[in-house]
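# What follows is a predicted protein model with its sequence.
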Amino acid sequence: MGRRTILVTGASGFVGGAVCSMLATMDGFATRAAVRGSDREPIAGVPAVRVSDLAATTDWALALADVEVVVHAAARVHVMKETASDSLAEFRRVNVEGTLNLASQAAAAGVRRFIFISSVKVNGEVSQPGRPMCADDVPAPQDAYGLSKHEAEQGLRRLAEATGMEVVVIRPVLVYGPGVKANFHSMIRWVQRGIPLPFGAIANRRSLVSLANLVDLIITCIDHPGAANQTFLASDGEDVSLAHLLRALGHALDRPVLLLPVPSGLLRCVARLLGRRDLAQRLLGSLQVDIEKNRQLLGWHPPYTLEQGLDMTARSFLENRRS
């Protein structure tokens, strides 16, 4: 088999960039990065095609030339401080219309497989005690971002039926790793600074996925015959409480962690008064997923443990601080 050309969208982003970097080190793949014209330079050594935007009118012809597989990581992501007057319309414009435009052109260009990086938010926001979410559960998105990803998945499945192009959907849980931003980066800074944290009594259960494990799953799905037209959840295969996670981060950073045993109900009440109910849910609620389907259909096991993933994340954080 000759070298196969893989197009990665969102190649200047957290996940897309990591996929490009890994593919560039592997034999048998010719990697092409798709980035917006305003984005930073893509991965060194990976040819790039700049596109105007992820929209219903974007022309992907140049980017799709001779491509066998598309890894679609570009998206309008969950926004902490929404500024759009109609957030659902904006999410749909990018995540649904833009995705289906790309996929339609990909099918017409002869692309064999389209790997869509979706979100666990399609499953919902909270898992019930003793019942982790499964990939084939009935979807229950609760916000505009999750709904847009669900609608994109539905459109891609219809397209697969109509054209024969294989579609693979991967729904990651919270992704962490070197260069992580947002809430996870904030937690690292809290631990590094030795700030006392009121989470000692939090016994929730959450699934996480390291960037390295997610990239490994994505690359597995490029060729594996069992991945065709399937949906997979992505996690490290280990579930932790917030308190355990913070202690593990402290160990990775070689910093003591002081956790105060404040009741969960009191923390939720304070968050509600401050208008941060969503943040409280992400920190205090439970969200567990079951990845047994990955093992059964793909023979895929997370190659890195949670501890290894946190160590990689901590090393990157400390190196960036020193530089």
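Nice, thanks for sending it over.
# C-alpha from now on. contacts and neighbour counts both.
OK.
# For Leu147, which non-adjacent residue is spatially closest?
Pro141 (5.3 Å; C-alpha to C-alpha, 6 or more residues apart in numbering).
# check contacts around the one you found.
With contact taken as C-alpha atoms under 8 Å, 6 or more residues apart in numbering, Pro141 is in contact with 121-125, 147, 150.
# at 10 Å what do you get?
Neighbour list for Pro141: 119-125, 147-151 [criterion: C-alpha atoms under 10 Å, 6 or more residues apart in numbering].
# for Ser264, same thing?
Ser264 is in contact with 198-204, 280, 284-285, counting by C-alpha under 10 Å, 6+ apart.
# From these, list just the buried residues.
Neighbour counting by 16 or more other C-alpha atoms under 10 Å classes 198-200, 202-204, 280, 284-285 among the contacts of Ser264 as buried.
# Which element, helix or strand, includes Gln192?
Applying DSSP states H and E as the criterion places Gln192 in helix 182-193.
# ok, and what's touching that helix?
Outside of helix 182-193, the residues within contact range by C-alpha under 10 Å, 6+ apart are 80, 174-181, 195-197, 245-247, 249-258, 279, 282-283, 313-314, 317-318.
# circling back: looking at the contacts of Pro141, spot the one nearest Cys134.
Asn123 (8.1 Å; C-alpha to C-alpha).
# Check it against this one:
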Amino acid sequence: MAKKLLVTGASGFVGRELCKHLVSTGYEVIGVTRSDRADLPPGAILHRCNLEKDFLGDSLLRDVDCIVHLAGQAHGKGGEDHQELDHFRQVNVDVTLRLAKAALDSGVRRFVFVSSIGVHGAITDGRPISEQAPFNPESPYAVSKMEAELALIRLFEEEGESELTIVRPPLVYGDQAPGNFGKLLKLARMGIPLPLGRCSNRRNIISLSQLAAFMAVCIDHPAAGNETFVVAEESPVSTSDMVRALRAGMRRSAGLFPVPQWLMSSLLKFVGKRGMYIQLFCDLEIDGSKARKKLGWVPKSGSIEQLEEIGKRYADSLD
């Protein structure tokens, strides 16, 4: 009999890909989403539920082997009131704990919580982030993810025999990606010259398909229980590498011109865009060796090639 899994946020960018991957590998997948018109892959069972208001009843959780909790309030989504810490806490902490308690009460074997590398901060300075790195969240979103992690760990230590697994991904790239990668993709398509010619930062990222594959390992691997993992592709890339690859796929020239980094830092900070400077020019390196050693998971290489393919598909879809 196929194991029954429940995925929250199933209609989101990561959720759709995860459901597709899990269905293709033989799991029985229940996708929880706010919309009853969500585009889930064939074979996934849609369950409409607003986790902020509705309760997942015992009947739905009966015989569920694992819950993957992806739903939450993302940074930059919604109006200004949605960017306050209190709102992030309501969605990313309170809802998560309520769902986790329901999982414990129903005897769900494992609860996989998808957090963010942002709980460790937004910049590294020669020392890649590992699971042992100190917390240093710099945004209300990252603070809420950190608080959710800590509350979950206390809850699972105190109650029941269910296992908790925490995953902290960095920027996730792929077709139709939202957030910063989606903005970068559109910017690359515009073809305007960009002041990234001297940008040589080092950032570890992960493709959508690779993240879905890793989470599938976390669902089933015996050694993943009660563990935390930072996860990323092994070879870091720079922002300029990403733009070059995307534009190569779009059959465009790189269009990058050199500007001293100190000047870009001063200009962006002067206009109140310090966050943009960090995202475009600063390092965020990740040490994913724990996942390799403990789970035997080795991400596929070839970020540049995958970015080129994304650029090609994006350009073709607009032609």
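Structure received. Please read these numbers as outputs of a predicted model, since none were measured by experiment.
# Now the TM-score, please.
Once superposed, chain against chain, the TM-score is 0.94 (TM-score structural alignment, normalised by the length of structure 2); 317 aligned residues with a C-alpha RMSD of 1.8 Å.
# The residue nearest to Leu147 of structure 1 -> structure 2?
Alignment note: Pro141 of structure 1 maps to Pro137 in structure 2; criterion TM-score structural alignment.
# Now do the contacts for the spatially most central residue of structure 2.
Centroid-nearest residue in structure 2: Pro169, 4.9 Å away (criterion: C-alpha atoms, centre = their mean). Neighbour list for Pro169 of structure 2: 114-118, 204-206, 211, 229-232, 286 [criterion: C-alpha under 10 Å, 6+ apart].
# mapped onto structure 1, which of those residues hold?
Compared against structure 1 with both residues aligned by TM-score structural alignment, their matches' C-alpha atoms under 10 Å, the contacts of Pro169 of structure 2 retain 114-118, 204-206, 211, 229-232, 286.
# one step back: tell me which of the contacts of Pro141 of structure 1 is nearest to Ala75 of structure 1?
Among those, Lys149 lies closest to Ala75 of structure 1 (C-alpha to C-alpha), at 9.1 Å.
# And what about the closest one, helix, strand or coil?
Three-state call for Lys149 of structure 1 (DSSP: H, G, I helix; E, B strand; the rest coil): helix.
# show me the contacts for it.
Applying C-alpha under 10 Å, 6+ apart, the residues contacting Lys149 of structure 1 are 75-77, 91-92, 95-96, 99, 116-122, 141, 155, 171.
# which of those are buried?
Those of these that meet the buried threshold are 75-76, 91-92, 95-96, 99, 116-122, 141, 155, 171, by 16+ other C-alpha under 10 Å.
# just the helices in the stretch 101-250 of structure 2 please.
140-158, 179-190, 208-220, 239-249 (DSSP state H, counting those that start in this stretch).
# can you put the buried ones among the contacts of Ser264 of structure 1 in JSON lines and add distance to Phe14 of structure 1?
As requested, those are arranged in JSON lines below (distance: C-alpha to C-alpha, whole Å):
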{"residue": "Pro198", "distance to Phe14 of structure 1": "29"}
{"residue": "Phe199", "distance to Phe14 of structure 1": "28"}
{"residue": "Gly200", "distance to Phe14 of structure 1": "30"}
{"residue": "Ile202", "distance to Phe14 of structure 1": "29"}
{"residue": "Ala203", "distance to Phe14 of structure 1": "29"}
{"residue": "Asn204", "distance to Phe14 of structure 1": "27"}
{"residue": "Ala280", "distance to Phe14 of structure 1": "24"}
{"residue": "Leu284", "distance to Phe14 of structure 1": "25"}
{"residue": "Gly285", "distance to Phe14 of structure 1": "25"}
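# out of those residues, who's nearest Gly164 of structure 1?
Using C-alpha to C-alpha, Gly285 comes nearest to Gly164 of structure 1 of those, at 39.9 Å.
# What separation do you get for that closest one and Arg295 of structure 1?
Per C-alpha to C-alpha, to the nearest Å, Gly285 of structure 1 is found 27 Å from Arg295 of structure 1.
# And Thr25 of structure 1, by the same measure?
Counting by C-alpha to C-alpha, the separation of Thr25 of structure 1 from Arg295 of structure 1 is 25 Å.
# Could you find the two of the contacts of Pro141 of structure 1 that are most distant from each other?
Within those, Glu125 and Glu151 form the most distant pair, 16.7 Å apart (C-alpha to C-alpha).
# Leu279 of structure 1 maps to what in structure 2?
By TM-score structural alignment, Leu279 of structure 1 lines up with Met276 in structure 2.
# tell me which element that match falls in.
helix 274-281.
# Provide the aligned range in structure 1 for whatever helix or strand comes next after that helix.
Counting by DSSP H and E, the next helix or strand C-terminal to helix 274-281 of structure 2 is helix 289-295. Alignment of helix 289-295 of structure 2 against structure 1: residues 292-298, by TM-score structural alignment.
# What of stretch 85-99 of structure 2?
Using TM-score structural alignment, stretch 85-99 of structure 2 lines up with residues 88-102 of structure 1.
# Now do the matching stretch: distance to the chain's middle.
Mean-position distance between stretch 88-102 of structure 1 and its chain equals 17 Å (C-alpha atoms, centre = their mean, to the nearest Å).
# repeat for stretch 169-184 of structure 1
In terms of C-alpha atoms, centre = their mean, the centre of stretch 169-184 of structure 1 is found 5 Å from the chain centre.
# Identify the residue range in structure 2 corresponding to it.
With TM-score structural alignment as the criterion, stretch 169-184 of structure 1 aligns to 166-181.
# residues of that stretch that come out buried?
Residues 166-175, 177, 181 are the ones in stretch 166-181 of structure 2 that count as buried (16+ other C-alpha under 10 Å).
# Between all of the residues you listed, which two are at the greatest distance?
Farthest apart among the buried residues of stretch 166-181 of structure 2 by C-alpha to C-alpha are Ile166 and Asp175. That separation is 25.1 Å.
# Cross-check the contact I'm expecting between Pro225 of structure 1 and Leu298.
Yes: checked against C-alpha atoms under 10 Å, the pair Pro225 of structure 1 and Leu298 is within contact range at 8.3 Å.
# More neighbours: those two, which one.
Between Pro225 of structure 1 and Leu298, counted using other C-alpha atoms under 10 Å, the more crowded position is Leu298 (16 against 11).
# wait, the more buried one sits on Ile219?
No: using C-alpha under 10 Å, Leu298 of structure 1 is not in contact with Ile219; the gap is 11.5 Å.
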